[in-house]
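A.B. asks: got a predicted structure plus its sequence, pasted below:
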Amino acid sequence: MADTRIKYGPLIGSIDEGTSSTRFLVFASKTAEVLTYHQLPIPSIVPKEGWFEQDPMMILEAVKETIDVTCDNLIKLNINYEDIVAIGITNQRETTILWDPTTGKPLYNAIVWMDVRTSSTVDDILENGKHPQDFLQCLCGLPVSTYFSALKIRWLMDNVQGVKEAIEQGRCLFGNVDTWLVWNLTGGVQGGLHITDVTNASRTMLMNIDTLKWDPNLCKVFNIPMNILPQIRSSSEIYGYIFDVTKLSGVPIAGILGDQQAALVGQMSFEMGQAKSTYGTGCFILYNTGTLTVRSTHGLLTTVAYQLGPDKKAVYALEGSVAIAGISIKWLRDNLNVLNDVSESAEMAQAANEHGEVYFVPAFSGLYAPYWRKDARSVICGLTEETKPGHLVKAALEAVCFQVRDVLEAMTLDCGHPLTKLLVDGGMTVNDYLMQMQADYCGIPVVRPMMAETTSLGAAIAAGNAKGVEVWDIESMEAVPCDTFVPVIKEDARDVKYSRWKMAIKRSLGWVEDDNSKAGLDLPRLVEGAEQMISGSRIAKAFPAGMYLIGTAAMLMASEILKGP
């Protein structure tokens, strides 16, 4: 095989384990371009409404397969896969796995980040102010929410007999997806490393955001034994080497970043005050606050952005998490048959005229930042006889933009400095119409890299930057070329639309009292809310006597929304 190092330089591999798929990509160190990759879907298991699980063994086997197939792809390109000098990992965050280190088998399915079964656990933690929200957030930077790993661990301990027994017998390990993969890829039951990095640890509610260590007080609040927790390491160092489980045996794993932090690194957002938004299943906005831990008073999270070496200071970020972004378009396709393919969304939205304007709040599992309302549920406001499928698609795309603006407004209030531009990445950014709408509704330029794989690139940068690898120097790396979308609508038009969005948000609140049961629904309030949603419509004006029937129909539609994706 020809020596390709002269052309490409040493190669860096990147495991990108996301919510819906797993990929392995290979980057050329000379150009930071993707040479090849392989991708496999990861299905979700939904045993109950609001429950989202995945099979940890399927995730692991998919990672191994994508590595080996990508190596085969390199051979076909006449590139030697032995030129891969390091591997980085980026992963869906908060997704929680407990396993038995003596057998290597999971004790339960992975509970995915968006799962809301821990709603009652949240209530127990906050009951009667026993553990004040502000006190806990001061320690870990996070609000008490179903989102984070500690609540998922607590639920497993309380509800799965096998987990209880394993913990009592000292044969239980915890990890998010990064930890599970590293443990298995470095040997598993034969001495696998039980580690995580600071970015993933900062999403558990168990790490002290200032000391970057597991906090005994937080572990006590959740009654989680510290001996099940992995060792916390930096985001960029050689942790260990691939065991004999793939074609890349002996290659070092040298970088770990949670997926949103990896996107920040991949966007080269190393300066304080830079921010990026990633558009995928959900939508996540990170604002680099440098070495300062900014405590949000406006509904945002304080998180670790990265620590690029054990001898380097951690860099922090404010984060706003939007639970539902791309998944709302898939919901319109799969549940309502509004469109045949997500690729049609831009064309359908553009074809929808301004008459019959619709607002859609996609709160399938409640609202995340900056509201943090688990009692919220999806509503569609403004339906008239002129409403067409395109209006619903447009409303779903607009909802993504409005939710991003919600977060940016909160960031401005917390930091005192409005953003001058927003860096974007993720699957949805291929939609030019969405990107222009984002610029219009936020009133700032939206900058999109022409190279779409910024999350995977971030993990590769962390690995390539590690001491002992050092094929990249982040201080000399150039940002990838970008497209820029500039606002074109007037400020008053922008503010009118945003005020209507806020009205729709208000109508989405207080729909359920118990996330785990429909028995908690207040039917009279549902009917009242449904009537309010359409009280200004032409249908209501034309048929005032039918208001109750209309309200009931809207209530039934809302019940379908509650079933989730």
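C.D. replies: Nice, thanks for sending it over. Bear in mind the structure is a predicted one, so any value in this text is a computation, not a measurement. Numbering: from 1, shown residues only.
A.B. asks: only C-alpha atoms from now on, for both contacts and neighbour counts.
C.D. replies: Noted.
A.B. asks: please give the element, helix or strand, for Asp492.
C.D. replies: Assessed by DSSP states H and E, Asp492 sits inside helix 491-508.
A.B. asks: show me what that helix is packed against.
C.D. replies: Packing contacts for helix 491-508, counted by 3 or more CA pairs under 8 Å, 6 or more residues apart in numbering; DSSP states H and E, involve strand 359-361, strand 379-381, helix 432-442.
A.B. asks: this is the other structure I want to compare:
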Amino acid sequence: MNGEEVVLSLDEGTTGATAIAVGIDGEVRGKGYEEIAQHYPRPGWVEHDATDIWSAVQTSVRQALDAAGAKPSDVRAVGITNQRETLVLWDKETMQPISRAIVWQDRRTADECTRLRAAGHEHRVREITGLVLDPYFTATKYAWALKHIEGAGEAAAGTVDSWLIARLSSGRDHVTDASNASRTLLFAISSGEWSDEMAELFGVSLRNLPRIADSSGHISTTDPDAFLGIQAPIAGVAGDQQAALFGQACTKDGMAKNTYGTGSFVLMQTGKRRVASGAGMLTTVAWRRAGELSYALEGAIFITGAALQWLRDGLGIIASAGEAGPLAASVPDAGGVFLVPAFVGLGAPHWDPYARGTIVGLTRGSGRAQLVRAAVESMAYQTRDVIDAMERDTGQRLTELRVDGGAAVMDVLCQLQADLLGIPVRRPRQTETTALGAAFLAGLGAGLWTDADLARLWKLDREFEPTLSRDQADALQSRWRQAVERSRSWERPEEALPDNQ
């Protein structure tokens, strides 16, 4: 093999598509990025145009290959990682979406989840799927689509990975991996198959859902006529947070990572153990390799980095997200200001779809820097809430936290995270570990790497040691939790969607 050969990783996120070309030595040779438009047709609704997603993926791939000086024939394997839970519906013949995709952040089915919970279904749903009844997951989105979108009953249905594989293979393959399937509320986490019982509960059919495959191995093959002249095996697929866990080399029981992206997602590897949470965590599939499932506990925080986008786009307080770190670091603290970014409700450990964004503690001395710092600090406070809950569930104390995602470049965030948790926070040299995880899965699946290579592929950039006393950290966290309580149950269910649609 020569240095020109690459593994191509497609990372289709909530705000844009990233592609990286990874050399056989595990180093990133080239990167591309293309933003995708967000659509908010009603309060609480979030949609994407699936055609925009496909276009953005192709654009980012062209950029990555150009930056790497690689040709289509140099691509040895393709990995895919994606925003999870988002529902895409498309015509099986024309390969065109029949409606906009319903994004994971979308809350239009909050009332339906409340109804199912009131009917006593939550325990059984948790038992079968490892998840909770929340609009976040795919099943209630699919049920809504079957009632409200013409042609949904005959359309191919899947998450974003399935949509991309369908396009990459010119419609030949309708497939997903176990990690993405486990996020739908339609997957039996013990057997690793679609659940007839859950399909009946949610009122959906399984016949148009994809086949479930391993996360690493031969999954499909790209059609060069459909995909920029690239013909290569699709050999790695995982939901974005599971891919980040793999990219962080958290393959041993008890290792954990947090990805600071649009939202933040803490995952703790539990190996073959399915840990049932009593503290608002999700039990999820980490990946499936050689037919064997590995599990993880997950805490899903809906809004972290997106709060900085709101400060930029909604309020105009910053011109770019890159300003947030220096501005937050320009003041010693937030001056008593707490920003709870519950713009689409609260995820773990609260699971309150009726919470709404709240800012408390404002004074005349509060300015741009304090507000930006409060937004940055909210990422660390929410992460500690989740990790505290995970430690209660597992009876294990974390010894370190590995961090990644766009906001992990902020030293001020990583230091506060270490201070609040009281453990080292370790940031790798490559913070795009989501895309790297998909590349590693693909490289392993195509036989380019072995498991023994994984540890050497992860490289430390910086370790942040805690500097606050536990009493100081606990006092800050206590004030944060007071602010969270102010945001809870703000919107009444009957006000959320006036026409109940």
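C.D. replies: All right, it came through fine. Just so we're clear, the structure is a prediction, and the values are computed from it rather than from any experiment.
A.B. asks: circling back: make JSON lines from the helices and strands packed on helix 491-508 of the first structure and add distance to Arg494 of the first structure to it.
C.D. replies: JSON lines is the format used below for those (distance: least, CA to CA, whole Å):
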{"stretch": "strand 359-361", "distance to Arg494 of the first structure": "14"}
{"stretch": "strand 379-381", "distance to Arg494 of the first structure": "18"}
{"stretch": "helix 432-442", "distance to Arg494 of the first structure": "6"}
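A.B. asks: could you export the ones you listed as CSV, including distance to Gln532 of the first structure and mean neighbour count?
C.D. replies: What follows is these, written out as CSV (distance: least, CA to CA, whole Å; neighbours: other CA atoms under 10 Å):
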stretch, distance to Gln532 of the first structure, mean neighbour count
strand 359-361, 14, 27
strand 379-381, 9, 26
helix 432-442, 25, 21
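A.B. asks: quick check: the equivalent of Arg507 of the first structure over in the second structure vs Gln477 of the second structure, distance?
C.D. replies: Counting by TM-score structural alignment, Arg507 of the first structure corresponds to Arg486 in the second structure. To Gln477 of the second structure, Arg486 of the second structure is 15 Å away according to CA to CA, to the nearest Å.
A.B. asks: how about Leu441 of the second structure?
C.D. replies: Counting by CA to CA - Leu441 of the second structure and Gln477 of the second structure are separated by 37 Å.
A.B. asks: ok, those two, which is more surrounded?
C.D. replies: The neighbour comparison of Leu441 of the second structure against Gln477 (other CA atoms under 10 Å) goes to Leu441, with 32 against 18.
A.B. asks: could you pull out the buried residues of the helix ranked longest in the second structure?
C.D. replies: The longest helix of the second structure (DSSP state H) is helix 368-394. Judged by neighbour count (16 or more other CA atoms under 10 Å), helix 368-394 of the second structure contains these buried residues: 369-387, 389-390, 393-394.
A.B. asks: ok, the nearest residue to Gln83 of the second structure once chain neighbours are set aside - how many residues close by?
C.D. replies: In space, and not counting its chain neighbours, Gln83 of the second structure is closest to Gly13: 4.9 Å by CA to CA, 6 or more residues apart in numbering. Gly13 of the second structure: 21 surrounding residues under other CA under 10 Å.
A.B. asks: and Gly13 of the second structure, what pairs with it in the first structure?
C.D. replies: Gly13 of the second structure maps onto Gly18 in the first structure, by TM-score structural alignment.
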